[in-house]
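In: Quick check, what structure comes out for this input:
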Amino acid sequence: MKKSSTLFLLAAFIALSANSLAVQAQTSTAMPPASGASSNSGSSANEALTEGEIRKVDLEQAKLTIKHGEIKNLAMPGMTMVFRVKDAAQLATLKAGDKIRFRAERGNPGYVVTELHLTAP
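Out: Okay, the predicted model is just below:
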């Protein structure tokens, strides 16, 4: 009797584990694409850009401190943080207080601004 109880508990555990994995799989496939744009919507690439304000420009390190809104492609809430910049030449025209729209990607290490546009004041 003890052996059959153990087998029953083991079978129940396996069934619950399989059900949990199936729910996780459904959840992960139901998420929108990383760019935040649906492939059928015909939306522009600008929707993938995040609004922000430059707080500091570090020319020597090729970094920007940006106060930004939600970065959807990184699933990151709004905050102020430091980003490396892919094109350091862009830093020469930027200053603290500039309003921007930008795209950031995971880099190694940290995050990298790969696209940046000044917005009208």
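In: C-alpha only now, for contacts and for neighbours.
Out: Fine.
In: so what's residue 63 closest to, chain neighbours aside?
Out: residue 84 (4.4 Å; C-alpha to C-alpha, 6 or more residues apart in numbering).
In: From residue 94, how far off is the one you found?
Out: According to C-alpha to C-alpha, to the nearest Å, residue 84 stands 14 Å off from residue 94.
In: Same drill for those two, tell me which one is more crowded.
Out: residue 84 (21 against 17; other C-alpha atoms under 10 Å).
In: ok, the more buried one - contacts?
Out: 61, 62, 63, 64, 110, 111, 112, 113 (C-alpha atoms under 8 Å, 6 or more residues apart in numbering).
In: Could you also give me the structure for this next sequence, so I can compare it with the first?
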Amino acid sequence: MKKLLTALSAALLAAAAFAQAALPSVEGEVRKVDTDAKKITLKHGDIPNLEMTGMTMVFRVSDSALLTKVKPGDKVQFTADKVDGALTVLSIAPSN
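Out: As a prediction, the model looks like this:
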């Protein structure tokens, strides 16, 4: 039973990593970082997987540690998806 649970956990982690890797990287600019609320405001381009055109909006973040990587004014590349009904940034990094 323990081996089955370990194998199942590994499969779920691999599936989650694959799903995140399949998300398109989107260009944006950080407008505001709210670490207390675990939210970030981004001016962004089109997000194809969400069928969203470019705009400025607030996103939830999947991990508050993402907010330590960026500050207002930074140009960024990020991925976003709908998680538990909320638009959520899953990864973010400053653009070079």
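In: Kindly check the end-to-end length of stretch 64-81 of the second structure for me.
Out: Stretch 64-81 of the second structure: ends 16 Å apart by C-alpha to C-alpha.
In: what's in contact with it?
Out: 20, 23-33, 35, 38, 40, 47, 49-50, 61, 87-95.
In: What is the corresponding segment of the first structure for that stretch?
Out: Counting by TM-score structural alignment, stretch 64-81 of the second structure falls onto residues 88-105 of the first structure.
In: Name the residues of the matching stretch that come out as buried.
Out: 88, 91, 94, 98, 99, 100, 101, 102, 103, 104 (16 or more other C-alpha atoms under 10 Å).
In: Could you list which of the residues you listed belong to strands?
Out: Judged by DSSP state E, strands contain the following of these: 99, 100, 101, 102, 103, 104.
In: gap between the fifth one and residue 86 of the first structure?
Out: Put plainly, it is residue 103 of the first structure. Applying C-alpha to C-alpha to residue 103 of the first structure and residue 86 of the first structure gives a distance of 11 Å.
In: can you list residues touching both of the two?
Out: In contact with both residue 103 of the first structure and residue 86: 113, 114, using C-alpha under 8 Å, 6+ apart.
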